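1. Quick one, structure for this:
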Amino acid sequence: MLILLPPSEGKTPAPAGPPVDLASLSFPCLEVARKEVMEALAEVSGRPDALAALGVGASLAHDVERNRRLHAEPAAPAHQVYSGVLYEALGYGSLTPAQRARAEEAVVVVSALWGAVGFGDAVPAYRLSMSVSLDGIGRLAAFWKPRLAEALAERAAGEIVVDARSSTYAAAYAPPRAATVTVDVLTERDGRRTVVSHFAKHHRGEFARHLLTRRGAEPATPEDLLAVAREKWNAELREGTARRPHSLALILEG
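-> From the prediction side, this is the model:
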């Protein structure tokens, strides 16, 4: 099983420790590309128009300043640095040792800066969205797409892929459609269903946690994944096509 997550917008800087070692990160074939993005990010983060170029407000100026020295910033495991709503719901800190090992094996975070990292990879906090275009790099989703297709090909082969990414990060990597299931969250009230947007991250995090903590065999097919979802949610599966993956809907009462 492979669980694809987006990074959180907010990140928790490591209080101390050694800096990132690019050679030690998962998917080492991405090392050169990671260096290119780090250098381009450091350059744009030092410009007078850095906030506008990165699409952030003045309240995040400190985060943008940190981008200029990522090679020296303390690094921590990705499951600590990424600390937004989805990651709070996943709750790595409260997993058992066996469940943590399972998470570090199964979870891959698709990142605008790193391309893709494992859950246990040590990285510094940074500020960069996949929707940004960097000088010399271009739009990051387009930059990473061929590189991630190559880097993740072996990891995704023969696995059920649970895709809990947002559309911004899904644009950077398309796993094999026949074995991929995206996770949607809907509310149902009086027979009418609507897409959940604001709280979808929370429920995707809860679903990822269920996959990591439940007993029994891991799901191997989209139908298996539907059965796992129905252990805790009202859920439906829409079969994929040659052009789109399967879609699992977690249906909440409105």
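
2. alpha carbons only for contacts and neighbour counts from here, please
-> Fine.

3. Please name the nearest non-neighbouring residue to residue 10.
-> residue 84 (5.8 Å; CA to CA, 6 or more residues apart in numbering).

4. could you show me where the strands are in the stretch 1-150 of the chain, in order?
-> Under the criterion DSSP state E, counting those that start in this stretch, the stretch 1-150 of the chain contains strands at 2-5, 76-77, 107-111, 115-118, 122-123, 133-134, 138-139.

5. follow-up on the earlier one: okay but the residue nearest to residue 10 is in contact with residue 11, surely?
-> Yes: here residue 84 reaches residue 11: they are 7.1 Å apart, a contact under CA atoms under 8 Å.

6. The closest residue to residue 69 other than its chain neighbours - how many residues pack around it?
-> Ranked by CA to CA, 6+ apart and with sequence neighbours excluded, the top spatial neighbour of residue 69 is residue 42, at 7.1 Å. With neighbours defined by other CA atoms under 10 Å, the count for residue 42 comes to 19.

7. Enumerate every residue touching residue 42.
-> 67, 68, 69, 70 (CA atoms under 8 Å, 6 or more residues apart in numbering).

8. Helices of the stretch 51-200 of the chain, start to end?
-> For the stretch 51-200 of the chain, the helices defined by DSSP state H, counting those that start in this stretch cover 61-66, 78-81, 85-90, 97-106, 140-151, 153-156, 167-170, 200-213.

9. now those helices in TSV, with distance to residue 177 and mean neighbour count?
-> What follows is the helices of the stretch 51-200 of the chain, written out as TSV (distance: least, CA to CA, whole Å; neighbours: other CA atoms under 10 Å):
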stretch	distance to residue 177	mean neighbour count
helix 61-66	36	18
helix 78-81	26	23
helix 85-90	24	22
helix 97-106	18	16
helix 140-151	13	19
helix 153-156	11	14
helix 167-170	12	16
helix 200-213	20	21
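
10. can you put the ones you listed in JSON lines and add distance to residue 253?
-> Formatted as JSON lines, those follow (distance: least, CA to CA, whole Å):
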{"stretch": "helix 61-66", "distance to residue 253": "38"}
{"stretch": "helix 78-81", "distance to residue 253": "30"}
{"stretch": "helix 85-90", "distance to residue 253": "19"}
{"stretch": "helix 97-106", "distance to residue 253": "29"}
{"stretch": "helix 140-151", "distance to residue 253": "35"}
{"stretch": "helix 153-156", "distance to residue 253": "34"}
{"stretch": "helix 167-170", "distance to residue 253": "24"}
{"stretch": "helix 200-213", "distance to residue 253": "13"}
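
11. out of those helices, which comes closest to residue 1?
-> Closest approach to residue 1 among the helices of the stretch 51-200 of the chain (CA to CA): helix 97-106, 5.9 Å.

12. structure for this one too, so we can compare:
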Amino acid sequence: MIVLLPPSETKRDGGDARVALDWQRLSFPSLTSPRQAVTSAVIELASDTEASQRALGISAKQLFEVERNRMLLTAPVMPALERYTGVLFDGLDASSMTSDEVAFAHETVVVHSALFGPIGAGDLIPAYRLSHNSKVPGFPLKKHWRGVATQALSELGGLQLDLRSEAYAQLGTAAENSAYLRVVTAGADGKRVALSHFNKKSKGLFTRALVRAGIRHESVDSLVAWAGDAGFRLEHGAPGELDLVVDNA
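-> Reported below is the predicted structural model:
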């Protein structure tokens, strides 16, 4: 089973200063050329602070993000699972994982970056700023990534559990054997409503539990059965979808 996660706009600083971005060590080598193309465009954009601010949708207090992009090829790197911060990754809590759990996460978790496309959780990446809706001159990200990322994901075997936001899912379609997970709450009338505030936290906690269990589910039925035993309410939703039902509190 592969778990597809969205990235986070916020990134942790630092990393191994002795090592820089190495294209050959990233997962999905078929994406090297499109990765390099976007990265070159982002670095060029970073030479113009005002243009970068507009393209990235950042405030004057976030201009450090422009410097991050300018230094992409020489900045320190760390595993993607440690680089990303924010609500989902706080719930995933990579810092508390055992060595076996880290190894399992590196084998089964994929993060869909707007800059690098799909990458493995253990791939060494620098801090950067680029979102699915960033306006990079000459590189409409949805058009640039959708075909090549879809092809890369299609080459993965087994079940794919898609926890990406709809915006990031548009940058590449998961393989045919996939299930899109929605976080919902059920009202007194039984009607289910998608959550926003608790969405990312719930996805992080659910992924953490999957990694801790270390089970490679090959079917949705296996995943649903395990979830019930693990204390989660995971149910079949619309065709091709699963509902993670949580309390709205």
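
13. and of the contacts of residue 42 of the first structure, the nearest to residue 28 of the first structure?
-> Taking those together and measuring to residue 28 of the first structure by CA to CA, the closest member is residue 70, at 18.3 Å.

14. Aligned against the second structure, show me the partner of the closest one.
-> In the second structure, residue 70 of the first structure lines up with residue 72, judged by TM-score structural alignment.

15. Thought residue 116 was touching that match, still the case?
-> No: contact criterion CA under 8 Å: residue 72 of the second structure and residue 116 do not qualify, at 11.6 Å.

16. the more surrounded of these two?
-> residue 116 (24 against 21).

17. The residue nearest to residue 195 of the first structure when sequence neighbours are not counted: what's it in contact with?
-> Spatially, and ignoring its direct neighbours in sequence, residue 195 of the first structure is nearest to residue 186 (4.5 Å; CA to CA, 6+ apart). Taking CA under 8 Å, 6+ apart, we find residue 186 of the first structure in contact with 193, 194, 195, 196, 249, 250, 251, 252.

18. Verify the stated contact: the fifth one with residue 184.
-> Yes: with contact defined as CA under 8 Å, residue 249 of the first structure counts as touching residue 184 (4.7 Å).

19. Distance-wise, check the residue nearest to residue 38 of the first structure when sequence neighbours are not counted relative to residue 119 of the first structure.
-> Nearest non-adjacent residue to residue 38 of the first structure, counting by CA to CA, 6+ apart: residue 113, 6.8 Å away. As judged by CA to CA, to the nearest Å, residue 113 of the first structure and residue 119 of the first structure stand 15 Å apart.

20. who's more crowded, these two?
-> Higher neighbour count among residue 113 of the first structure and residue 119: residue 119, with 24 against 21, using other CA under 10 Å.

21. Residue in the second structure paired with the more buried one?
-> Mapped onto the second structure by TM-score structural alignment, residue 119 of the first structure lines up with residue 121.

22. Tell me how far its match lies from residue 200 of the second structure.
-> According to CA to CA, residue 121 of the second structure and residue 200 of the second structure sit 17 Å apart.

23. Same check on residue 94 of the second structure?
-> Distance, residue 94 of the second structure to residue 200 of the second structure, by CA to CA: 15 Å.

24. correct me, but the match of residue 119 of the first structure touches residue 81?
-> Yes: applying CA under 8 Å as the test, residue 121 of the second structure and residue 81 come out as touching, 5.0 Å apart.

25. show me the contacts for the spatially most distant residue from the centre of the second structure.
-> Distance from the centre of the second structure peaks at residue 189, with 33.6 Å (CA atoms, centre = their mean). Residue 189 of the second structure sits next to no residue when contact means CA under 8 Å, 6+ apart.

26. Grab the nearest non-local neighbour of residue 140 of the first structure.
-> residue 130 is the one closest to residue 140 of the first structure (CA to CA, 6+ apart), at 5.4 Å.

27. ok, the alignment partner in the second structure of that neighbour - how many residues close by?
-> In the second structure, the residue matched to residue 130 of the first structure (TM-score structural alignment) is residue 132. Residue 132 of the second structure has 21 neighbours, counted by other CA under 10 Å.

28. In the second structure, spot the strand with the most residues.
-> Longest strand of the second structure, by residue count under DSSP state E: strand 178-186.

29. Give me the distance between that strand and the centre of its chain.
-> 16 Å (CA atoms, centre = their mean, to the nearest Å).

30. Where in the first structure does that strand fall?
-> Alignment of strand 178-186 of the second structure against the first structure: residues 180-188, by TM-score structural alignment.

31. Verify the contact between residue 63 of the second structure and residue 56 for me.
-> No: with contacts counted by CA under 8 Å, residue 63 of the second structure stays clear of residue 56, the gap being 10.1 Å.

32. okay, now the equivalent of residue 56 of the first structure over in the second structure: neighbour count?
-> Alignment note (TM-score structural alignment): residue 56 of the first structure maps to residue 58 of the second structure. Each residue near residue 58 of the second structure was counted by other CA under 10 Å, and the total is 16.

33. sorry, back to before: which ones are touching the residue lying closest to the match of residue 70 of the first structure once chain neighbours are set aside?
-> Closest residue to residue 72 of the second structure apart from its sequence neighbours, by CA to CA, 6+ apart: residue 126 at 6.3 Å. Residue 126 of the second structure sits next to 15, 20, 21, 72, 75, 76, 77, 78, 83 when contact means CA under 8 Å, 6+ apart.

34. Run those past the first structure and keep the common ones.
-> Contacts conserved in the first structure for the contacts of residue 126 of the second structure, using both residues aligned by TM-score structural alignment, their matches' CA atoms under 8 Å: 20, 21, 72, 75, 76, 77, 78, 83.

35. list the contacts for the fourth one?
-> Okay, so that is residue 75 of the second structure. Residue 75 of the second structure neighbours (CA under 8 Å, 6+ apart): 17, 20, 21, 68, 126, 127.
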